[in-house]
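**Student:** Prediction below, plus the sequence it came from.
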Amino acid sequence: MERYIVVDLETTGHSPKAGDKIIEIGIVVIEENEITETFSSFIQPGRVIPSFITKLTNITNDDVKQAPTFKEIEKEIKSFFHEGIFIAHNVKFDFEFLNAELVMNGNERLKNAAIDTVELARILYPMAPGFKLGQLAEYVHLEHQNPHRALSDAYVTAKLFLLMKKKLNQLPVETINNLLKLEPFLRSDLFGLLQKQKQVLRQNPRKSEGITSFHGLAFREVEEIKTNSTSNISSYGDFLDNIYEQGGHLEKTLPKYEKRIGQRQMSEIIYDAFKEHKHALIEAGTGTGKSLAYLLPAIYEAVVQEERIVVSTFTTQLQAQLMEEDIPLVMKLIPFPFQVALLKGKQHYISLEKFENELEDVEGNHYGEILTKAMILVWLTETKTGDIDEIQLPSSGYSFYRKISTEAEGTIDPTSPWFRISYYQKAKEKARIADLIITNHALLCTDLFHDTKHLPSYQKAVIDEAHHLEETASRHYGLQLDYMHTVFLLNQIGTSDGKKWLSKVLMENPIFTQRVSIQKWDSLFIQVKSDLDELFRYIYQYVLDKNKYNKTLSDIGRLQFELVEEKWESNHWDFLKEMVARITMSITEMTFLFEQMLLNSYGDSHLHDKIKQYQERIENIKDKLTRLFLIEDSTQFKWIEIETFGAKNAVYVFSEPKEIASALQERLFNKKASIIMTSATLTTKNSFSFMEKRLGLKEEHTLKNQIASPFDYRSQVQLLIPNDFPDIRQQNQDEFLYATCEAILSLADITRGRMLVLFTSYDMLRKSYYLLKEMMAEEYILIAQGITSGSRMRLKKKFQTFEKAILLGTNSFWEGIDIPGESLSSLVIVRLPFQPPNHPVYKAKTELLESNGKNPFFHFALPHAIIRFKQGFGRLIRSKEDRGIIFVCDARLRKSRYGSQFINSIPNVPIHFDTTNHLMRFAKNWFQK
């Protein structure tokens, strides 16, 4: 008989070793797929329950005051575990706490087999947005009435397990077989479940609908792509009337739709730009509904003119929004069919061939790789795109994924059966016949500046989040080299006696050992790896030594240093170049050995292509080393970043053009008929001139328009600026940070947390975090970028989960974080977002402006900071119902001669410049109204 005991514990903390105790236990018994028994009890812990546990669970000291001790109910608890499998959500936690209590009371430890529903959910629901119990319950539509209470959590965990068991029974036999190979390396005891399902399938073979298999891999079939026939369409004016006007499709489709004048205005500007073959800069204030405003004319133009149009975004978040929310809405609004395709770079798509090759190799895999393989096996039975962004891999899984992405397979033979089922090739084919292609700035710029073309030809495009175009173009026009990725490539190739590509090739092609100097390769391989390690360690130590007293940190906490001869001592510079020259000479010899392999590949096109791919990638490393270290180029600036708390070779080397405008003008704006650039932040002082110059746009060929936000900022926002903060420019950083942290906590008391704090440097963020930790009460949850683990989106979700939370962020948090409603009620901007003057990028751009007789502050630093400030300002108000306070700690906003330029670039809001004490009193009165 199948028997499972599902357990959930509430405790005073995270560790029984630290003296934490159980305060509540919930047990649910499952027999033959039915819940047959439940048990719950408070437990007297013999210690005070911390306040944050009470806030989380609502369990008070009074609740457990008269409760039995664990010893008093241990027999009843032990009776549940005489047989069966122990199940919990994060099973290690509950197992350890129960065993600690049992051992403490003179009992033996439980020895039941165990299943962790977190691990099982990661495998069976790889596309879930998160794996906390509440997130999973919502994902599978389970009602969770009383979160963080033991019996309720245990009951939901039991229901979740039954659903997962049912899903497991629906998997194809190929997937079950592959999971069985991985099962010994997982943390849960899944052998019984998997083996039983294998036997069922052996006795009653079935083919899952829509699933096919190849080389032992089961995956969902991708639908054949069909083209649409062009429909007869009315005039554009009638088309918009039928959508935007009273009684139109928008009002009928969205019951709560409110007419936005700016939205239709934006659609008409884009239509005009397409018709006149002009470019356009459109700043659309928050709440305009710009996605819909550009999709409608873009789709109309594409279908009527029978030409594809590209829509490019900076973030994958916006791409997902377009595909999942906006495009389905447009399909309901317009009366004619159209095709939309999402196309990303090759690194986003899985290669089934590479995955099949890596699947068999489990020896030496760490847990993260095993879990990643298991997740992908199930995901392949569900995905229609093969886009890895659909799932959340464990952090260590992404390094494994690089081995199995389409980018790793190189050029694939079109006659290969793997080509026919390639997700990337399917995506390219879909893009080729689509009316509208959704892509990202990175792929757009890759196509602009490199020979390899991913996007089909196009003449018209919409670039959303266009304020990022300059930096993305600069990055793709430049170079990047780091130790980890370089050695990763070498390790993929390997030596003759390893387990990587070369050793496998030699086993299958013994003639290579006769005609290619394999011993020479092994010798070079060892030498190059050693020399690269020495090179990057040398750079690391030199940069660390040179920056002991004047550290320039990037927004993610890396130390930065310019890579120019003038900044290096001559003997160190010469030694650096000698090391690089030695490495490039060795790589040249490696490429010669690849030539010998090519000559002896004897018509094996697949092997030939693979050798050629590795040869080109090795040559690319040599080219980067040469251009970064050995060639002077006055049009580029170069710099180094090191991770001060990372490995001693954690070095990243970059180069970017000093200006990208001429390249964009030549390769984009002069060649394309109409490029529409839109964002909420494109102007400074109500002028587009800064953005026009940075991007290389000609004024006579560019339409420009500012569309105001429909929000009533005067009633929704109050802007507060203290006049009594210490002056940070007078070397009073510690005093300034202390005043900032005091203000943060005072304002948090007024808005009950729900606060986002934006910093301009990671160093200030880190110091403020630890200072706040000392000053604040336990009632607030403090979340900080770079300190609290997790991606930007995970930190945002964590922030929204807690009622009283303060989120500290830098750089990437100034935009792209959308927290509507009461979850965000106050925004603190610590400093006006000027780039640090000693930042390598800033220095290079200012030196170029100075050489052209221009003031770098007014022509670059100030407008760049204003646009950044506008982005930060835009985090607070995301809907007509939002209201809140913006507190700017930097008095330069009112005191400096340029402060008015910041104020004149944001919506018209009430501004209060007063002492901190008066501002807090005002904030409390206004916020309580």
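**Tutor:** Done, it's in.
**Student:** C-alpha from now on. contacts and neighbour counts both.
**Tutor:** Fine.
**Student:** all strands for the stretch 151-300 of the chain, in order.
**Tutor:** 211-214, 217-220, 279-284 (DSSP state E, counting those that start in this stretch).
**Student:** Tell me which of those strands lies nearest to residue 460.
**Tutor:** For residue 460, the closest of those is strand 279-284, at 9.1 Å, according to Cα to Cα.
**Student:** For the closest one, give me every contacting residue.
**Tutor:** 262, 266, 270, 273, 290, 669, 673-683, 688, 701-709 (Cα atoms under 8 Å, 6 or more residues apart in numbering).
**Student:** Out of those residues, which sit inside helices?
**Tutor:** Judged by DSSP state H, helices contain the following of the contacts of strand 279-284: 262, 266, 270, 273, 290.
**Student:** Throw those residues into TSV and include distance to residue 454 and neighbour count, thanks.
**Tutor:** What follows is the ones in helices among the contacts of strand 279-284, written out as TSV (distance: Cα to Cα, whole Å; neighbours: other Cα atoms under 10 Å):
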residue	distance to residue 454	neighbour count
262	34	21
266	30	25
270	26	29
273	26	21
290	27	23
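**Student:** try it against this one:
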Amino acid sequence: MKLTDTFAVVDLESTGTSFETGDRIIQFSCVFVKNNKIINTFNTLINPEMKIPRETQNLTGITNKDVRNAPYFEDVAGTIYSLLQDTNFVAHNIQFDYRFLNSELERVGYPMLDLACIDTVQLAQVLFPTLSSYRLAELGSLLGIENKRPHRADSDAETTARIFIKLRNRLSSLPFPLLASLRPLASHLLYDTGILFINAYRNRKHRHQVLSNSFVEVGGILLRRPERQVTTIQPQVYPRKVAQKRKLFGERLHLRNEQARMMDSIDRFWHSSQQKQQLVQAPTGMGKTYGFLLPTLYAVSQGQKFVISTATMALQEQLLKTSLPVLTELTRIPVRALSLKGNSNYIDLARFAQSLNFPQNDNTCVLQMKILVWLSMTETGDFAELHLTTLQDNLFTTIEHHGLAALEQTSPFYEYDFVRRQALALKSADIVVTNHAYLLQHAMELADFGANLIIDEGQDLVTTMTRVNRQVVDFDQVKILADTALVKMESHQSYSFENLVKIGVLSAKQYTTYLRQVQVIDHAVPSLRHRLLSHFVGGEKLTEYTEKLLPASDLNDFIKSHSALVGQINRALPHLKAFGQWLENKRQQAQASGQIGREGNELLRSVCSLLDEINEELAPWSRLCRGALQATPTKNQTWLTLAAHPTAHLRLTTGYLSGQDYLQQQVYQQFQRVLFMGADLVLPEIDDYMYRQLDLDRDALVETYQGPFDYQKQTITMVAMDAPLVTEVPREEYIAYLADAIEQICQTPVQTLVLFNALDDIKEVYERLSERGFTQRRTVLAQGINGGAEKLRKRFILGKDNANVLLGTGTFWEGIDLPHDQLQLLIVARLPFQSPDTELNQIRREDAQYNGLDPFSEVLLPEAILRLKQGWGRLIRTPHDQGAFVILDNRIYKKSYGYTMRAAFPNEVQFKRYPTSQIGNMVAKFLAEDN
């Protein structure tokens, strides 16, 4: 469809979002744009002939009184229909406004509109691919456009029109090579949005254009030209006096006395020749990040190098993009900082370029457009810059980086490859910022860097270590993969390997040779599964989930006594890996030359993928076998897992259950000195546990600092004295109590986080709250129902004015960071003990008993204390915060371990016991006080 000269930018307000269930328009607004200027407007309230829901009135400010004397839609439909003729329909979320308006027009007897339609959401997503939100408010803020009355159609339509004008200007300014690469994909945008890209390309096609030196075109893709940074750092003297630090911080940062003491201690540590490990314990809100960064920057100026590891990639980005630039500006120490993550976090340019040659669905094509624009902006190639909640599109599997070894040196992209650039930049870096997962997997490689190590949020290191080091072999899944590969390779229906042999993609001998290797896996792995089960489980009665710890000596004996069978599998795997790589190269060559079509390409692609999966599944088994045959000593544990039902998969898991005897040798010894930062590194109540878990030197220096909080004024901590003991009441009664308690306590409309231990509990409590109508009165965000942790975190933050109630588990206990004004009420549904019946905890119990330790007091209780403290730490993050902390689990008083749990909190925190029915009033009273 051809675009006209006039764009009608439309926004609607309605009683709800579903026309089919009777919702109606309550306001229609349109702003007309021509030659990139606003030329006219039209706005009217509309009587919906129904009551406006309270939520809609609160959101829009439009009341029943406002529309009582407004025209009905049929009274203004003719005017609206006439005004929109010969225009292009533009909206922010076109699929709602255009469809809803057409439904209303059709309802009152008008034909549906047939206009060219443009979606400003998708247009902005392509042109500004690195934004974290594309709501009107965030886009307006980025482009300097104020929305004076958000959620009113007239104001929203004007804001959308001004944004649309800016977006068109941005589109027309894109470098021509970028427009040329976007044009073939533009038709996949919603409605007629793509015509804007096609027109922009045509308007520039015949103009003489010189590409800015900031860009370089490689293989048809526009990249930002790499900058060569040459900086010289002059040695500077650390400002030891408090007055010097205050002068340095100026008005930009607030210096606290305890923070200044911490800085001095860390500075002494960086220049110590004796001390190798130091632990700094300080509560959230004390300024730990700036506390360790300031002395670190001065140490950099004196020639030292550093690796800083954070708990998550989000914190890694925050440190690199926010905290570090602030201090480098204040100190005027121009450090060369580098971010390091796993290869799969980066784009492989050659793989992405190749993906552009294959047909893709609409969503993938739009994603490719975003990436093309992003590549003209990025200096890192890090997918995190795209701010996608998840990387679920299959495209990411295709284009993610596989490491330097996978690069083709003859590729035109080799010189510009982001991971290769990173490796080169590492040689001249002063500070490397990474995350715990990367550190644990690459510590040996960082040894040559000759650096000191800072482990921020050190208490999370062990959790990450057990996760990244755990490897699972699913013998039944290998059988399924091998069967599927054989079916595809031996099939004579449709397109087959027989066809590939006929056209010369591979020879008959190659085909039979590699087919035989897959058959070896298909037969030998089930045999190995049977023998493992017979040897280690035998006639034992299976429980719902049976876990069997395999002592290293027993497993080694088993491998040696079955060497023939083990050898068959281990000899076949390298052949399969080589075949998969060879076949993928042949597929690419045949696709490029036209030797194979779509069917041949899909067949080869699927078989290559299956071979990769087989190798990936069996890789941990191969490593176990090598270790056994070479008698390599190891501290990791291995166990079998099998459920009782007939189709259950047998899994063999290997991994470390704690950091003891691992972190010291594998990580800490690769660095000059190691500094641990955290709020709860070595609590007196559980110090033995923490020293074991973190594999610390017993003579490590521990420095503890007080936070700037007045806990008695800023917090109230309450325990429901009548809460049922979860272990002593039926589950239905327990869930009913939780739902009733949450509804009572949440009578005050504030941002509320309710922490659970299990998603099943969240699901059942949410269902109860829905039945009671609570989810109609309050916005309730439930993990596992309304989305994952990161999606809900964003919705919780963006919707703070709605006083959300978030039901969360897992990461909300440990690592999800909420801005300081986002949480006022924190409810703990149940003390955070991990279930002793889970696969890992059963194995850890066996391991603890084997080492003469009590599993509960030495493992489960310390972990629960840490999680409870971490959850509580979400509440008070600045001296100005105020919040209520409620525990709906009376075991913290009724069980003997409760005293130990309470003792782990600061002395100023007073636990108060109330009946559940009174807690809501106490919360309301406390939050209403002017503390």
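**Tutor:** Looks like it came in fine. These numbers come from a predicted model, not from an experiment.
**Student:** Among the strands of the stretch 151-300 of structure 1, which comes closest to residue 713 of structure 1?
**Tutor:** Among the strands of the stretch 151-300 of structure 1, the nearest to residue 713 of structure 1 by Cα to Cα is strand 279-284 (15.1 Å).
**Student:** The closest one against structure 2, how far on average?
**Tutor:** Taking mean Cα distance after the TM-score superposition for structure 1, the mean distance separating strand 279-284 of structure 1 from the aligned residues in structure 2 is 1.4 Å.
**Student:** Could you pull out the buried residues of that strand?
**Tutor:** Of all the residues in strand 279-284 of structure 1, those buried under the rule 16 or more other Cα atoms under 10 Å are 279-284.
**Student:** equivalent range in structure 2 for it?
**Tutor:** Under TM-score structural alignment, the match for strand 279-284 of structure 1 in structure 2 covers residues 277-282.
**Student:** and residue 564 of structure 1, how far is that from residue 653 of structure 1?
**Tutor:** The gap separating residue 564 of structure 1 from residue 653 of structure 1 is 12 Å, by Cα to Cα, to the nearest Å.
**Student:** between the two, which one's more packed in?
**Tutor:** When residue 564 of structure 1 and residue 653 are compared for neighbours, residue 653 comes out ahead with 24 against 14, by other Cα atoms under 10 Å.
**Student:** picking up where we left off before, tell me the one of the buried residues of strand 279-284 of structure 1 nearest residue 197 of structure 1?
**Tutor:** residue 284 (55.3 Å).
**Student:** contacting residues for the residue nearest to the spatial centre of structure 1?
**Tutor:** What sits nearest the mean C-alpha location of structure 1, by Cα atoms, centre = their mean, is residue 791, with 6.2 Å. By Cα under 8 Å, 6+ apart, the contact list for residue 791 of structure 1 is empty.
**Student:** From residue 754 of structure 1, how far off is it?
**Tutor:** As judged by Cα to Cα, residue 791 of structure 1 and residue 754 of structure 1 stand 19 Å apart.
**Student:** which residues in the stretch 351-500 of structure 2 form strands?
**Tutor:** Counting by DSSP E, counting those that start in this stretch, the strands of the stretch 351-500 of structure 2 are 431-435, 452-455, 471-474.
**Student:** Just send these back as TSV, with mean neighbour count and distance to residue 713 of structure 2 too.
**Tutor:** As requested, those are exported to TSV (neighbours: other Cα atoms under 10 Å; distance: least, Cα to Cα, whole Å):
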stretch	mean neighbour count	distance to residue 713 of structure 2
strand 431-435	24	36
strand 452-455	23	32
strand 471-474	19	48
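**Student:** for those strands, which one sits closest to residue 593 of structure 2?
**Tutor:** With Cα to Cα as the measure, strand 471-474 is the member of the strands of the stretch 351-500 of structure 2 nearest residue 593 of structure 2 (38.5 Å).
**Student:** which residues are in contact with both of residue 564 and residue 653 of structure 1?
**Tutor:** Listed as contacting both residue 564 of structure 1 and residue 653 by Cα under 8 Å, 6+ apart are 638-639.
**Student:** Tell me which residue of structure 2 lines up with residue 342 of structure 1.
**Tutor:** In structure 2, residue 342 of structure 1 lands on residue 339 (TM-score structural alignment).
**Student:** Residue 95 of structure 1 too?
**Tutor:** Checking TM-score structural alignment: residue 95 of structure 1 goes with residue 98.
**Student:** ok, that match - contacts?
**Tutor:** Counted by Cα under 8 Å, 6+ apart, residue 98 of structure 2 has contacts 89, 91.
**Student:** how about residue 193 of structure 2, what's its match in structure 1?
**Tutor:** Aligned counterpart of residue 193 of structure 2 in structure 1: residue 190 (TM-score structural alignment).
**Student:** Leaving aside the residues adjacent along the chain, what's closest to its match?
**Tutor:** residue 183 (6.5 Å; Cα to Cα, 6 or more residues apart in numbering).
**Student:** need the contact list for that neighbour.
**Tutor:** By Cα under 8 Å, 6+ apart, the residues touching residue 183 of structure 1 are 189-191.
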